[in-house]
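Asks: need a 3D model of the following:
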Amino acid sequence: MSDNLDALAQKTALRAEMRQRLRAMTPEDRQSLSEEICERVLENDQWQEAQSVILFTPLPSEPIITPLKLDCEARKVAWAAIAQSSRNAADLHLPDAIDLILVPGLAFSKDRHRLGRGGGFFDRLLAGRAAQAFKLGICFSFQLLDTIPTEPHDIVMDAVVTDGDTMM
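Replies: Coordinates of the predicted model:
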């Protein structure tokens, strides 16, 4: 039990640190780094092969993914965008088959663990309706850490793409 409490306290502190670092980004940096992330995603084999994709509506501190939406439209890939304000994954209108889901996070580890915002929204979605989908985490390179605290319910990504690297 104390391990879970330790992980929870560590996650809380890390979330605060990452939020502060994200707030310090300039809009210009967010735009240019987002473009680099999108270029890497567009080169990803799983992205290129996917016929149905779940995107997210970015929060102001998250990577801008408009080029990915445009790519889905150009390739006639079935896609849906989820707003993170939707707290009930069961209420989402998602395709029956999901090949790939794009997942934001406050931080990711090099072994592809994810630190979310603390509400469990993506953990529930990834464990449920999107369990079989390729889970592609995206973040800015400063959000990729050596390790992050984890709990048993945390879902590991299949890959994480940053503006500087791809972790498979």
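Asks: every contact and neighbour count from this point should use C-alpha atoms.
Replies: Will do.
Asks: may I see the buried residues of the strand or helix carrying residue 22?
Replies: Using DSSP states H and E, the element containing residue 22 is helix 2-23. For helix 2-23, a neighbour-count test (16 or more other Cα atoms under 10 Å) marks 8, 11, 14, 15, 18, 22 as buried.
Asks: looking at it, residue 126 is touching residue 153, isn't it?
Replies: No: if you go by Cα atoms under 8 Å, residue 126 and residue 153 don't touch, sitting 10.5 Å apart.
Asks: more neighbours, these two?
Replies: Neighbours per residue, other Cα atoms under 10 Å: of residue 126 and residue 153, the larger number sits with residue 126, 22 against 10.
Asks: one more sequence to fold, the one below, so I can look at both together:
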Amino acid sequence: MSADKVTKQQLRAVQEQRLHDFLQREDAEEIANSLYSRLYSDPDYLNSQTIGITLSMPGELDTAPIIDQAHHNGKRIAIPRTLPHRQMAFVLLEPDTELVKTAFGTTEPTSGEIVDKADLEMLIVPGLAFSKNHYRVGYGGGFYDRYLADFAGESLALVLPPQLFEVPTWPVESHDILMDKIIY
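Replies: Below is the predicted model:
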């Protein structure tokens, strides 16, 4: 690791604060709306019928507008449920889907129809840092890298200004999975 690289753990701590501070800005909503608009006109989004996405937590880009728009566009939305051994499955989000807050602070479905990975055409991936060459730093659990390892659909991230780096300033590891596309 070169001297100018920070550890992912160090980066996560800094990025959580940077993202929190950014979301307090007056123009944060306008910038988020611009990202949403670019997503809604993206050919991969337009051609996807089943999309995986998280239910955002405070301090993250709000995913509720994306979910609402996708439903309005007749798309199926699936949200993640964590499983043992740092695995996850995506469950169809229906009006009667029961949700619970986990020990990690995420909101997950407790039941519902699991969507086969092959049926997810797009996965909108969360994270704390993204480089323009499509590397990502998540929250440290490795759930998404494991899921993406054999994911055949399109992986995409919506990236707010404080999350964007020209190149990784963190160590890139062999298990890190590149995003197919980032919108910033």
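Asks: helix or strand right after the helix holding residue 22 of structure 1?
Replies: Remark: after helix 2-23 of structure 1, the chain's next helix or strand is helix 27-43, criterion DSSP H and E.
Asks: mind jotting down where the strands sit in structure 1?
Replies: 52-57, 78-83, 100-104, 107-109, 114-115, 134-138, 144-145, 159-161, 166-167 (DSSP state E).
Asks: which one, of those strands, ends up nearest to residue 37 of structure 1?
Replies: Residue 37 of structure 1 sits nearest to strand 159-161 of all those, at 6.6 Å, using Cα to Cα.
Asks: the closest one corresponds to what range in structure 2?
Replies: Across structure 2, the stretch matching strand 159-161 of structure 1 (TM-score structural alignment) is residues 181-183.
Asks: do stretch 54-64 of structure 1 as well
Replies: Aligned using TM-score structural alignment, stretch 54-64 of structure 1 spans residues 52-62 in structure 2.
Asks: gap between the matching stretch and the chain center?
Replies: Chain-centre distance of stretch 52-62 of structure 2: 7 Å, with Cα atoms, centre = their mean, to the nearest Å.
Asks: hmm, who's touching it?
Replies: Stretch 52-62 of structure 2 is contacted from outside by 16, 19-20, 23, 32, 63-64, 77-80, 90, 105-108, 120, 122-126, 160, using Cα atoms under 8 Å, 6 or more residues apart in numbering.
Asks: re earlier: quick one: the helix holding residue 22 of structure 1 to chain centroid distance?
Replies: The answer for helix 2-23 of structure 1 is 17 Å, by Cα atoms, centre = their mean.
Asks: ok, and the closest non-adjacent residue to residue 83 of structure 2?
Replies: residue 89 (7.2 Å; Cα to Cα, 6 or more residues apart in numbering).
Asks: what's around the one you found, how many residues?
Replies: When neighbours are counted by other Cα under 10 Å, residue 89 of structure 2 comes out with 17.
Asks: same deal with residue 72 of structure 1?
Replies: Residue 72 of structure 1 has 20 neighbouring residues, counting by other Cα under 10 Å.
Asks: got a list of what it touches?
Replies: By Cα under 8 Å, 6+ apart, residue 72 of structure 1 lies in contact with 53, 78, 79.
Asks: now with 7 Å?
Replies: residue 79 (Cα atoms under 7 Å, 6 or more residues apart in numbering).
Asks: check contacts around residue 140 of structure 2.
Replies: With Cα under 7 Å, 6+ apart as the criterion, no residue contacts residue 140 of structure 2.
Asks: counterpart of it over in structure 1?
Replies: Using TM-score structural alignment, residue 140 of structure 2 pairs with residue 118 in structure 1.
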